[in-house]
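Q: sequence? don't have it. structure:
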């Protein structure tokens, strides 16, 4: 197969291994993404790319360890999925969501696990913005380790290149809650939006490309007074953490969490043109390993006798810190929150980790929606979450 260079939203290079024969070569090349923007890939291109991003892009590995956490199997769930007043089967739901993998873990047991679209238990799949919630967890770890003074520390203390920009006076907390007040356009359908362009800048020596772009943006309102979804700011959070701890994000994630909670496989994290992890996106892992991370969160962020994040970190991170204008929902520290105390990591095209501490429940899913983000797909996924909650309640709830 010929080698291609592809600049996507992550601005990464593409070099695929050669398939076994000419027919495989032709078929694979017909699905290799060629657009400069990952958000503009076709559905067949996404189907091809999402389970093999580490083959298409430069990555930094998140090493696991030699032992992994077993996930014992429990009895199946008796689910009744109701969407818009109509009863749906699991098959219909999975087809609608174009789900590649779904796992439900209740009280530490696998109650439902299913794979489609050629994926299986060993398939790594890209996370998109699910990575945001892992990045925010590293902020908690860096605070616990003493590398970041507090959530109220100015961002410019850790990214001095932002001084004199719209981020003067913005705190780490305001980045985490997306309340900086800085101008931003997150339109996934617009190739000229900030989210499409911010990782396509020409790198400057010694400066993360995201900083080069973000310091050109102006403040529109006083920090802390407006919530606006902003992937660029999650990437700034990654720069804050990496600068504070003095190591790449993948290494810190492995050191603090990934290698210690029983992950079955290494993770892979795409890096940008500056060679730094794209903190708001693009960790590849198996659906079971996403669930294992969810179990770590469910446990309050402790590993053995060690507290990896500050006391009460996830209680705060998974609670509404910003009003997003949706009844019953909010935004925490890079987690989407529900007023019943559950919260979720969510990525475009259908990725997710749902955590319900009251029910001792974790749901992880990978997939490829026909569109990046659309209310109907989100609401039907939420309906599936509610169906699982109701099934657990019918059995007697949590532990």
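A: Arrived safely, thanks for sending. These numbers come from a predicted model, not from an experiment.
Q: switch to C-alpha atoms for all contacts and neighbour counts from now on
A: Fine.
Q: tell me which stretches of the stretch 251-399 of the chain form helices.
A: Shown for the stretch 251-399 of the chain, the helices assigned by DSSP state H, counting those that start in this stretch span residues 287-298, 313-317, 375-395.
Q: highest average neighbour count across those?
A: helix 287-298 (a mean of 24; mean count of other CA atoms under 10 Å).
Q: list the helices and strands it packs on?
A: Applying 3 or more CA pairs under 8 Å, 6 or more residues apart in numbering; DSSP states H and E, one finds that helix 287-298 makes contact with strand 99-106, strand 351-356, strand 361-367.
Q: okay, pairing it with this:
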């Protein structure tokens, strides 16, 4: 997910961006005019690239086919405001100095930010033209929604941890996934020949992006019409778990398995198990791949406040506002985490989130009272500290999948969790 950034580079990055703050979508004139001039036009080809992502990340449904996740017609679950001035809150940065909350939000291209403590909203801020009703793509935070569904299906007996993937999806029998168990999928413990590298157009993650419809394939690289064609092509490398190997395609396979096992689509599960019962304010949306399949590895968009309700659900061990949404055992199973040694064996992850483990598509710290984190590229986060009852959500449009200031966000989240 991340990589190590030297302290001196991070300090220089903060200094540069604080002296000259990133321009907003409006400053750049993106999508202004009928039509917008070519240089300011956001398209399928450029939406994930800077500066076009400053507009695109909260308008993805205008650019790509999407699958609606209906909020239903039930009353909205209230979020009670109890404002607190957190502007001066500071944390120990990778830069080797104290960095304030406001400095970090500015330097990390934040679009929206929300902090809750004891079920009260202490801070809710919007930047770059985003408004409360806007959906923002959450990228790999999507995985954590799927993880909640997966753990629920285990709890209900629809899936079993030791079942093999090929039993549910025979099309994957000869792929890397055929003899991987459901638990291997949930915990990113699949031995697979795949590199999650975002700046190589021929990497495994790039081909995932083309097959999912995130981006058009460059000339000569269009090999798969859909994720349904792409996933069976991936081959095994080494043994499956115990290990940690972060591969977005693994979550897509998990989604395929839960759909086959239950006879219901992933978007239907998220809608009926989470979105409608939680009393969300806005509809959610999944990016659809070229064959109309939900992109469950990184294609979900939701509003800031609704993503905070996901955090509240986790904090409440499956309950929100006195209503039982999920069995508490589902959240407790995730909160147990896995062996941190597997996570620590991958240096770029260990440096980014030291002491964490990965279970059921969530990053977990557990010293008796778990901390949960969902994370997506370009600066998307949901963080839950169960001991101090803190929930934080961050939506961003960082110019790169991983960045200098972005690498500091985990430090900020955990400092808020411990310090409020």
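A: Okay, I see it. What you see is a predicted model, and the numbers here were worked out from it, not measured in a lab.
Q: of the helices and strands packed on helix 287-298 of the first structure, which is nearest residue 24 of the first structure?
A: Evaluated over these, closeness to residue 24 of the first structure peaks at strand 99-106, with 22.0 Å, by CA to CA.
Q: Provide the aligned range in the second structure for that closest one.
A: Alignment of strand 99-106 of the first structure against the second structure: residues 110-117, by TM-score structural alignment.
Q: what's the answer for stretch 350-360 of the first structure, then?
A: Stretch 350-360 of the first structure covers residues 379-389 of the second structure once aligned (TM-score structural alignment).
Q: now tell me what touches that stretch from outside.
A: Residues from elsewhere that reach stretch 379-389 of the second structure (CA atoms under 8 Å, 6 or more residues apart in numbering): 108, 110, 117-119, 138-141, 307-308, 311-312, 314-315, 369-375, 390-398, 401-402, 406, 413-414, 417-418, 420.
Q: at 6 Å what do you get?
A: 117-118, 138, 315, 369-375, 390-396, 417 (CA atoms under 6 Å, 6 or more residues apart in numbering).
Q: check stretch 62-76 of the second structure too.
A: With CA under 6 Å, 6+ apart as the criterion, stretch 62-76 of the second structure contacts 271, 275-276, 279-281, 283-288.
Q: kindly indicate which of those residues lies nearest residue 226 of the second structure.
A: Distances from residue 226 of the second structure to these, taken by CA to CA, are shortest for residue 288, at 10.0 Å.
Q: from what I can see that closest one touches residue 294, true?
A: Yes - contact criterion CA atoms under 6 Å: residue 288 of the second structure and residue 294 qualify, at 4.7 Å.
Q: quick one: which of these two has more around it?
A: Neighbours per residue (other CA atoms under 10 Å) separate residue 288 of the second structure from residue 294, with residue 294 holding more: 28 against 23.
Q: which ones are touching the counterpart of the more buried one in the first structure?
A: Using TM-score structural alignment, the equivalent of residue 294 of the second structure in the first structure is residue 277. Neighbour list for residue 277 of the first structure: 270-271 [criterion: CA under 6 Å, 6+ apart].
Q: so which bits of the match of strand 99-106 of the first structure are buried?
A: 110-117 (16 or more other CA atoms under 10 Å).
Q: in TSV, list the residues you listed along with distance to residue 261 of the second structure.
A: Listed next are those as TSV, based on distance: CA to CA, whole Å:
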residue	distance to residue 261 of the second structure
110	39
111	38
112	37
113	37
114	36
115	37
116	36
117	38
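Q: and residue 68 of the second structure, that's in a strand?
A: Yes - assigned with DSSP: H, G, I helix; E, B strand; the rest coil, residue 68 of the second structure falls within a strand.
Q: state the helix or strand in which the aligned residue in the first structure for residue 54 of the second structure lies.
A: In the first structure, the residue matched to residue 54 of the second structure (TM-score structural alignment) is residue 47. Using DSSP states H and E, residue 47 of the first structure sits within helix 43-49.
Q: may I see the buried residues of that helix?
A: Buried positions in helix 43-49 of the first structure, judged by neighbour count with 16+ other CA under 10 Å: 45-49.
Q: re earlier: identify the farthest-apart pair in the contacts of stretch 62-76 of the second structure.
A: 279 and 288, at 23.9 Å, using CA to CA across these.
Q: re earlier: which one of the contacts of stretch 62-76 of the second structure is nearest to residue 233 of the second structure?
A: residue 288 (20.1 Å).
Q: enumerate every residue touching that closest one.
A: 65-66, 294-295.
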